[in-house]
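**Q** how would this look folded up:
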Amino acid sequence: MSGPREQDGAHAVPGRLGPTDSWEGVRALVTGFGVSGFAAADTLQHLGADVLVLDDRAPEGAAAERAALLEELGVELRLGEGVTASLPEGRDLVVTSPGWRPDAPVLVQAADRGLPVWGEVELAWRLRGPDAPPWLCITGTNGKTTTVQMTEAILRAAGHRAVAVGNVGRPVLEAVMDPEPLDVFAVELSSFQLHWTRSIAAQAATVLNLADDHIDWHGSAGAYAADKARVYEHVQRACVYNVDDPATERLVREADVQEGARAVGFTLGVPGPGMIGVVDGLLADRAFIAERHTSAAELGSVSDLDDDSPHQVANALAAAALARAHGVPPAAVRDGLRSFRSGPHRRTLVAEQDDVRWVDDSKATNPHAALASLRGVDSAVWVAGGLAKGARFDDLVTAARDRLRAVVLIGTDAPVLAEALRRHAPDVPVVHVGSGEDGRMDAVFADQGGGSSETVMTRVVETAVGLAHPGDTVLLAPGCASMDQFRDYAARGDAFAAAVRAGLTRG
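**A** The predicted structure follows:
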């Protein structure tokens, strides 16, 4: 081989090999054939590794085409039910897709045998070249995608060749291997991705907020927080934390960072020295200026944002702190935030009729995000439910009950929400529209009549029309994942919007 090898467990595995080195002789196993799995398999084959891919799901459509391409290149694929029950013999390294739980049999067996198990993000980090762009890494329970896109917008406003990658859509590995020259990566990382990382050393990183989520995957709230905390390990310049969420500061205090790295807080209040915050509607930097103890640098205005709700301002402050850690000037922060527009299914106004607003916040897939959404309205008919992922809703209901006109429940874990509402908001009317078996993943509203009147979102709208009063907001902020009834949160939001438009037209 043309590079060093390091001992990881009982096996010799590739060390700091760059993207131009040969991995000939490395026997790699890739578990999962989604977007990340394909990127890992394609890259490892390109580098010369002997690659085997396992996935219990048989590929369809575009995935089948990708499978055929890899097979033509010499990658072995075993795709179909039961193939991941045992670890194949003779493998040196496992690269797993982020959604794979640590208790998956093949991963447990790999750990038992001492094989290194990396995620696609860890592999990407290890494949960086000698002049690789630095990473600005973003995680948190909520706001990751918005913040990584804001960070990208600010970096580009400063003239940097920057790209948002990771959990936002484009695999980090694909971007690392792209020959296009780049200056900096804005990297969104989920707790799943972080679980499988070990060596990442971001230039700057943030945990935006921390609330219970994905407990079913991680096993406990403590394990979830510990995986989020990995983003701060080995940070070079700045650990950005949320002053209003002490749990994030605690993660920074416990992190093992590089010498000279600083803790930088962001707050919706007036910032102290070493922080970024808000003063009289202006975004103020008291962290990245020499005179931080006596003055602040103006980074723009709250009014520059397309959405000035508190959680969006917090996202903007975090993005500003990361960009400033990279050396971006104040004017670029302002220009980047002015140009940024929020993505779909994030507090999107669908319709307004008879003084009732209909808002799609399908991206609110956990209680923390749903509460932030509810706090943005005075009186809500709240549409909630789906897959709770082990989360509880008592704190959410207690905090939001005075804003609830009524609640419409959908999905598998509707009883979990119903129980929290019975305990903490017994006077709020609750209607459960059913298990949603007919709100199947491929439900669409193609015709002008809005599709079948038996679809879940049609029933939601019909029910909400009868519950809403003038001045109310019918708010889809489910607090749950969507996969029990829909392909993803976007399909859920699209179905809601289509049902609203059809229902109000009929009305």
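**Q** drop to CA atoms for contacts and neighbour counts, all remaining ones
**A** OK.
**Q** What separation is there between the residue lying closest to Gly15 once chain neighbours are set aside and Trp23?
**A** Once flanking residues are discounted, Gly15 sits nearest to Arg5: 4.6 Å by Cα to Cα, 6 or more residues apart in numbering. The gap separating Arg5 from Trp23 is 11 Å, by Cα to Cα, to the nearest Å.
**Q** So which of those two has more stuff around it?
**A** A count of neighbours by other Cα atoms under 10 Å puts Trp23 above the other of Arg5 and Trp23, at 23 against 14.
**Q** surely the more buried one meets Gly15?
**A** No. With contact defined as Cα atoms under 8 Å, Trp23 does not count as touching Gly15 (10.2 Å).
**Q** how many neighbours does Ala468 have?
**A** If you count neighbours by other Cα under 10 Å, Ala468 ends up with 21.
**Q** Spit out the contact partners of it.
**A** Contacts for Ala468 (Cα atoms under 8 Å, 6 or more residues apart in numbering) come out as Val356, Ala380, Val381, Arg405, Ala406, Val474.
**Q** quick revisit: which residues are in contact with each of Arg5 and Trp23?
**A** Between them, Arg5 and Trp23 share the contacting residues Pro14, judged by Cα under 8 Å, 6+ apart.
**Q** For Gly129, which non-adjacent residue is closest in space?
**A** Distances taken as Cα to Cα, 6+ apart put Gly18 closest to Gly129, at 5.2 Å, once the chain neighbours are dropped.
**Q** one more, for comparison:
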Amino acid sequence: MTHANLDHLTRWESDWADLRVVVAGLGLSGFSAADTLIELGAKVVVIDGADTEVNRSRADTLKIVGAADVFLGAGHTDELPMIDGQAPQLLIASPGWNPRQPMLAAAAEAGIEIWGDVELAWRVREKEGRKLAEWVVITGTNGKTTTVGMTESILKAAGLRAIAAGNVGTPILDAIRDPEGFDVIAVELSSFQLHFTHSISPLASVVLNIAEDHVDWHGGFGNYKADKAKIYERTRIAAIYNADEPVVEAMVENADVIEGCRAIGFTTGVPSLSMVGVVEDLLVDRAFIEDRRNSAAELIALDQIGEVVPRHTAANAAAAAALARACGVEPAAVAAGLAGFDPGDHRIQAVARRDDVLWINDSKATNPHAAGASLGAFSSVVWIAGGLSKGVEYDELVSAHAKRLKAVVVIGTDTATLLQALERHAPQVPVIMAQVRETGVQGGAGSAGSAAGWAVMSQAVKAAAGIAKAGDTVLMAPAAASMDQFSSYAQRGNAFIDAVRALMGDDPR
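**A** Purely as a prediction, here's the structure:
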């Protein structure tokens, strides 16, 4: 597939008028893409397989702001629609749409360009009278949201107008269209989004880590890694890599970056030349200082970042610091930004401590790699785990942490691979199955959201409480997605918080 026929579309003022575009998906990114394209004067058709109240409302909004045809329902997603009797020239794929989906596959077969909203945002970022923002881009299997938030906090502490966007919170096109503009945009990119990007050239880029995830979407781990590695292409100033992961380092070595771009490592150990790392519980910089061969610049003491700073949090802080330093931010602003950063809920969140038992909510740990990082932070763990496995294996995770497991409480409906791994690698560890197994749970992310979801977690918390003793940690790090019993990882985390509080006599219901 070639992209030559749309190469002229490189700024807001390019000739977008009457371009025939299909937008696949009407979620936040799809809506922002359609809204942008309508404003640019393109002829837009939007397709979404879900005929929901939210999508109907978004469709009505698009029809009000400009000419757009919106088709909702499963019957519209299999065939590529015609626009004014002609084939579309461009398809904008929302991140969740698999490239093997029939409509996307048909577009690829026909030689129609397929972009994501991130590619579109890069193409329209230049506009007369609007500040042109630099991009620093972040991906990895785990830690993306924390790192992009840390980066935003540091940039703001330096006095820059900055925002975190992309796969977190603000859609990238909404950030791009801000009338005032930004100095720097910290862009979180999922592997789905990277699959549909082709021309972005960021100031700095980073892959935090790589582990098996989303293999069903990508059609294999090799394809997943290849899409993650795309983030380094055309990087201009700093290609930042996890020096503790050879697979990530190899991505930088093989990347086609802009001449003059530096490879900058980050580590939770003592940093070598051109790295950011940790020396005696201090985060230090040996990459962005003049005398980096003989000295290091102190950035921040780890205990100023948070009460609990496990290894992966320190790694995220090192990566964020490297991104900010690539933008010219001074060490004092790095310290202020990291010290002031609020990681939010569901990421190694201390919920309670009673009778010297610590209760931790890490519902954001939706895969084995993330759960392993959490497990590694504690010595004696009653582990609440399970959910929708997404085709991954658990043998390596269980084998690595079997000695720290006091017991495992299993939730979820897709538990076979987890149970098999526990039987193989931790046969001495008691396993307790939560008894409530309802599926199809719906509800908002701001509360437990459903009686069934709350009951699942209530059973798990009560079982954990019956085992945990002084010095133990009850860790809810499921190593799986949540959609079998909850609507989101946030709902799952809130159910855990509610169940713990209820157990301790503060019933939120």
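**Q** Any idea what the TM-score comes out to?
**A** The TM-score (TM-score structural alignment, normalised by the length of structure 1) is 0.94; 497 aligned residues with a Cα RMSD of 2.0 Å.
**Q** picking that back up, now for the residue nearest to Gly129 of structure 1: what does it line up with in structure 2?
**A** Counting by TM-score structural alignment, Gly18 of structure 1 corresponds to Arg11 in structure 2.
**Q** my read: that match touches Leu132, true?
**A** No. Applying Cα under 8 Å as the test, Arg11 of structure 2 and Leu132 come out as separate, 10.8 Å apart.
**Q** shared neighbours, those two?
**A** In terms of Cα under 8 Å, 6+ apart, Arg11 of structure 2 and Leu132 are both contacted by the residues Arg125, Glu126.
**Q** hang on, Val381 of structure 1 in a strand?
**A** Yes. The assignment for Val381 of structure 1 by DSSP: H, G, I helix; E, B strand; the rest coil puts it in a strand.
**Q** Around Gly82 of structure 1, how many other residues sit close by?
**A** The tally of other residues near Gly82 of structure 1 (other Cα under 10 Å) stands at 12.
**Q** Which residue ranges of the stretch 101-250 of structure 2 form strands?
**A** Per DSSP state E, counting those that start in this stretch, the stretch 101-250 of structure 2 carries strands over the ranges 113-115, 134-139, 162-166, 184-188, 204-207, 238-242.
**Q** Which of those sits closest to Val21 of structure 2?
**A** Taking Cα to Cα, strand 113-115 is the member of the strands of the stretch 101-250 of structure 2 nearest to Val21 of structure 2, at 9.8 Å.
**Q** so the closest one matches what in structure 1?
**A** Taken onto structure 1 by TM-score structural alignment, strand 113-115 of structure 2 occupies residues 116-118 there.
**Q** what does the matching stretch rub up against?
**A** Defining contact as Cα under 8 Å, 6+ apart, one finds that stretch 116-118 of structure 1 is touched by 8-9, 11, 13, 92-96, 107, 110-111, 196-197.
**Q** repeat for stretch 154-171 of structure 2
**A** Here stretch 154-171 of structure 2 makes contact (Cα under 8 Å, 6+ apart) with 28-29, 32, 118, 145, 148-149, 152, 172, 175, 182-190, 320-321, 324, 329-330, 333-338.
**Q** Per the alignment, name the residue of structure 1 opposite Ser274 of structure 2.
**A** Checking TM-score structural alignment: Ser274 of structure 2 goes with Gly274.
**Q** what about the nearest residue to its match once chain neighbours are set aside, helix or strand, and which?
**A** Leaving out its chain neighbours, the residue that sits closest to Gly274 of structure 1 by Cα to Cα, 6+ apart is Ala287, at 3.9 Å. For Ala287 of structure 1, there is no host helix or strand (DSSP states H and E).
**Q** now the aligned partner of Phe192 of structure 2 in structure 1, nearest residue through space, not along the chain?
**A** Alignment note: Phe192 of structure 2 maps to Phe192 in structure 1; criterion TM-score structural alignment. Nearest non-adjacent residue to Phe192 of structure 1, counting by Cα to Cα, 6+ apart: Pro98, 5.1 Å away.
**Q** can you check Met82 of structure 2 too?
**A** Excluding the flanking residues, the one nearest Met82 of structure 2 by Cα to Cα, 6+ apart is Pro88, at 6.4 Å.
**Q** Equivalent analysis for Ala74 of structure 2, please.
**A** Spatial nearest neighbour of Ala74 of structure 2, excluding adjacent residues (Cα to Cα, 6+ apart): Gly49 at 4.2 Å.
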